[in-house]
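Participant: got a predicted structure plus its sequence, pasted below:
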Amino acid sequence: MQENNPQDLENDELYEHYRFTAGSGQEPLRVDKFLMNFVENATRNKVQQAAKAGNVLVNDVAVKSNYKVKPNDVVRVVLAHPPHENLLVAEDIPLDIVYEDDTVIVVNKSAGMVVHPGHGNYSGTLVNGLIHHIENLPTNSNERPGLVHRIDKDTSGLLVVAKTEFAMAHLSKQFFDRTTERLYYALVWGHMDEDEGKIEGHIGRSLKNRLQMSVFPDGDFGKHAVTHFKVLERLTYVTLVQCKLETGRTHQIRAHFKHIGHTLFNDERYGGDDILKGTTFTKYKQFVQNCFKTLPRQALHAKTLGFTHPTTGEFMQFNSEVPEDISNCLEKWRTYSENSKDID
């Protein structure tokens, strides 16, 4: 968040980088603190410098950093250059392509790769690699070439990308109509008693931590979300589950499982990187820490993807192997579980 020279503002075209609308229940809060709650990687000094330069607007009026945000205020950050994610640069990044034809491409995304450029991640993303691999990818309303859905940076697995305008519209409608098939494998904390079930609850941005999503009572906040799950394996203090998405909200699986008390294993953002279940023995703590090192991310993999091909009408289904970091972590838990049975 870099500042402009105030004297240049009238002559320069300003580009909106952030826009947030304060909720109806917003208590008075300094705008610099407000923005720090919303903007990932923002520091108070950066926000204050931006405000000093006239780059922070509330209801289209430049404000100082001590301005108190009130209910329904529209807070914007404007800068003299376009957002970096709009300045897409083709990069020769190796892609794990599972399937490709003239209409669609299916990619198996590795953990750690961001899907599209955004604040703090302007290069090395899947989109940077895609526009190097394919010329003239269609764009959606968010200027994200070819994308009809996405998965989180530290989630691995399958994504379908549209190569034509028609394919983008066709696939987008399938995701909207919930006719696609998406199965995920997740390792969650705790022993799940039910063999299968359904988690239902509106998902929206947390009112306490803007980098998290929360589950709200129906009708209060957020959007309707449904996750179906089936237990695949119980491993003492963790459970491997298969999740079927009925809807596709941001962080849906991560938020839903935290909501029912089974946070994803090593999900730092949602507190799964703490030892949430188990014993107080030092040996056990060391074991879990070793598991965290083996799997240094949330234990979530988009394993199966199915959709109707936009031009042939054929229902296509793709399956990906569970990546090595998750497999190795599971093996550690299997060994631990077997040894625990021997002790019992």
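Facilitator: On my side now, so go ahead.

Participant: going forward, measure contacts between C-alpha atoms and count neighbours the same way
Facilitator: Will do.

Participant: what packs against whatever helix or strand Lys341 lives in?
Facilitator: Element membership of Lys341, judged by DSSP states H and E, is helix 324-343. Here helix 324-343 touches strand 226-235, helix 282-294, going by 3 or more CA pairs under 8 Å, 6 or more residues apart in numbering; DSSP states H and E.

Participant: contacting residues around the residue nearest in space to the middle of the chain?
Facilitator: Central residue of the chain (CA atoms, centre = their mean): Asp152, 3.4 Å from the mean position. Contacts for Asp152 were tallied using CA atoms under 8 Å, 6 or more residues apart in numbering; they are Val114, Val115, His251.

Participant: JSON lines for these, including neighbour count, distance to Arg205 and secondary structure?
Facilitator: Shown next, in JSON lines, are those (neighbours: other CA atoms under 10 Å; distance: CA to CA, whole Å; DSSP: H, G, I helix; E, B strand; the rest coil):
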{"residue": "Val114", "neighbour count": "23", "distance to Arg205": "20", "secondary structure": "coil"}
{"residue": "Val115", "neighbour count": "22", "distance to Arg205": "20", "secondary structure": "coil"}
{"residue": "His251", "neighbour count": "16", "distance to Arg205": "10", "secondary structure": "coil"}
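
Participant: got those as CSV, with distance to Lys341 columns?
Facilitator: Listed next are the contacts of Asp152 as CSV, based on distance: CA to CA, whole Å:
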residue, distance to Lys341
Val114, 40
Val115, 42
His251, 35
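
Participant: with these in mind, which one is nearest to Val74?
Facilitator: His251 (25.0 Å; CA to CA).

Participant: my guess is the closest one meets Val215, correct?
Facilitator: No - at 10.6 Å, His251 does not count as touching Val215 under the criterion of CA atoms under 8 Å.

Participant: and for the two, which residues touch both?
Facilitator: Contacts common to His251 and Val215, judged by CA under 8 Å, 6+ apart, are absent.

Participant: list the residues that contact Ser110.
Facilitator: Thr155, Ser156, Gly157.

Participant: can you say which of those residues are buried?
Facilitator: Among the contacts of Ser110, the ones that count as buried by 16 or more other CA atoms under 10 Å are Thr155, Ser156, Gly157.

Participant: putting a second one here so we can go through both:
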Amino acid sequence: MTEFNLQVQDSSERLDRYLSQELPDLSRSRIQQLIEQGNVQLNGKVCTSKKINVKTGDRIFLEIPEARPLKLQAEDIALDILYEDDQLLILNKPAGLVVHPAPGHPDGTLVNALLAHCPNLPGIGGVQRPGIVHRLDKDTTGAIAIAKTDIAYKHLQAQLQAKTARREYLGIVYGAPKAENGVIDFPIGRHRQDRKKMAVVPIEEGGRNAITHWQVRERLGNYTLIHFQLETGRTHQIRVHSAKIGHPIVGDPVYGSGRSIGVNLPGQALHAWRLKLQHPLSGDLIEVTAPPPQSFLTLLEVLRRRAFSSAELQRRD
């Protein structure tokens, strides 16, 4: 059970709005649910009204009950395996595959597929997300590491926290950056109005440190193929950072421009291209490259042809 003790410093907002600002990792709907279920106390008394205004000096106690284990079912879903031994598994995740079950996606997820592939997986790293050390968005493709033992889970988690594991992405963005490389350093937190989105949010307002390194791989006229490397791993980090600097990921339905490019994409043109990590037992360096999906390669080819045709026309003029 998770508990939070808060004292209002300077506010006259509704209780649910105040808590959503103070606890950005919780959605507004989740907070409202906790209030309605009697898990919030205001000045020592249970408060079930989300609309009550809090004021300076008020004390708030929030209790989050342990999540009930989902009834996970093993499902025979094909996996594109890039590396596997008795400790870990690295897959090339396709677009459209949700990583773990959640409201709206109770089955047909990567976790359901893993339970069929690895009979001993349940319970490793938690019963709701067995073996999942890091995640990829539903429509982001590419390399994802799965721990098959508790030792591997803890070791891989430590590597991510220590930033020794290296996660590299390829993304196609709108526009042409002036520089050849750079670092995007903006904190990321839950969007204030749309709780399903992330946004650049100041640290003092609940944002968390987020750093993305980038380098131009290929210029394609009004588009650019960029190599991204994560220093931190916030939700939607590359997508939010790219949009922030004015070069959103092509095909991104949430943070993109909405412009049509004439190519049918299953999601944003963002691919977890390479994963480098230390083996949990041997200590050997494991480097795995995930081939981009055909839709990504097709988009690249189309943009190359367009850029070439445009350059030819300019030369003739």
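Facilitator: Yep, it's here. Just so you know, these numbers come straight off a predicted model, no measurement behind them.

Participant: re the thing from before, hang on, the residue nearest to the centre of the first structure in a strand?
Facilitator: No - counting by DSSP: H, G, I helix; E, B strand; the rest coil, Asp152 of the first structure is not part of a strand but coil.

Participant: now the counterpart of it in the second structure: how far from Leu121 of the second structure?
Facilitator: Counting by TM-score structural alignment, Asp152 of the first structure corresponds to Asp137 in the second structure. The gap separating Asp137 of the second structure from Leu121 of the second structure is 22 Å, by CA to CA, to the nearest Å.

Participant: what does Leu270 of the second structure give?
Facilitator: Leu270 of the second structure sits 28 Å away from Leu121 of the second structure, going by CA to CA.

Participant: the more surrounded of these two?
Facilitator: Leu270 (29 against 22; other CA atoms under 10 Å).

Participant: can you tell me the closest non-neighbouring residue to Pro69 of the second structure?
Facilitator: Gln128 (5.9 Å; CA to CA, 6 or more residues apart in numbering).

Participant: where in the first structure does stretch 160-177 of the second structure fall?
Facilitator: Going by TM-score structural alignment, stretch 160-177 of the second structure lines up with residues 175-192 of the first structure.

Participant: start to end distance for the matching stretch?
Facilitator: Using CA to CA, the two ends of stretch 175-192 of the first structure sit 29 Å apart.

Participant: three-state assignment of the nearest residue to Glu181 of the first structure once chain neighbours are set aside?
Facilitator: Excluding the flanking residues, the one nearest Glu181 of the first structure by CA to CA, 6+ apart is Gly306, at 4.5 Å. Following three-state DSSP, the label given to Gly306 of the first structure is strand.

Participant: how many neighbours does Gly306 of the first structure have?
Facilitator: By other CA under 10 Å, neighbour count at Gly306 of the first structure equals 17.

Participant: follow-up on the earlier one: want to throw the contacts of Ser110 of the first structure into a markdown table with secondary structure and distance to Leu147 of the first structure?
Facilitator: Putting these into a markdown table (DSSP: H, G, I helix; E, B strand; the rest coil; distance: CA to CA, whole Å) gives the following:
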| residue | secondary structure | distance to Leu147 of the first structure |
| --- | --- | --- |
| Thr155 | coil | 16 |
| Ser156 | strand | 16 |
| Gly157 | strand | 15 |
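
Participant: ok, so of these, who is nearest Val226 of the first structure?
Facilitator: Nearest to Val226 of the first structure among the contacts of Ser110 of the first structure, with distances taken as CA to CA, is Thr155, at 19.1 Å.

Participant: for the counterpart of Ser320 of the first structure in the second structure, which non-adjacent residue is closest in space?
Facilitator: Using TM-score structural alignment, the partner of Ser320 of the first structure in the second structure is Ala290. Once flanking residues are discounted, Ala290 of the second structure sits nearest to Trp273: 5.1 Å by CA to CA, 6+ apart.

Participant: OK, contacts around the residue opposite that neighbour in the first structure once aligned?
Facilitator: In the first structure, the residue matched to Trp273 of the second structure (TM-score structural alignment) is Lys303. The contact partners of Lys303 of the first structure, taken as CA under 8 Å, 6+ apart, are Gly157, Leu158, Arg182, Leu183, Tyr184, Tyr185, Asn319, Ser320, Glu321, Val322.

Participant: 6 Å - rerun?
Facilitator: When contacts are counted by CA atoms under 6 Å, 6 or more residues apart in numbering, Lys303 of the first structure touches Gly157, Leu183, Tyr184, Asn319, Ser320.

Participant: tabulate those (JSON lines), appending distance to Leu88 of the first structure and secondary structure.
Facilitator: Formatted as JSON lines, the contacts of Lys303 of the first structure follow (distance: CA to CA, whole Å; DSSP: H, G, I helix; E, B strand; the rest coil):
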{"residue": "Gly157", "distance to Leu88 of the first structure": "23", "secondary structure": "strand"}
{"residue": "Leu183", "distance to Leu88 of the first structure": "30", "secondary structure": "strand"}
{"residue": "Tyr184", "distance to Leu88 of the first structure": "30", "secondary structure": "strand"}
{"residue": "Asn319", "distance to Leu88 of the first structure": "30", "secondary structure": "strand"}
{"residue": "Ser320", "distance to Leu88 of the first structure": "28", "secondary structure": "coil"}
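
Participant: which of the residues you listed ranks first by neighbour count?
Facilitator: When neighbours are counted by other CA under 10 Å, Gly157 leads these with 25 neighbours.

Participant: nice, that's everything, thank you.
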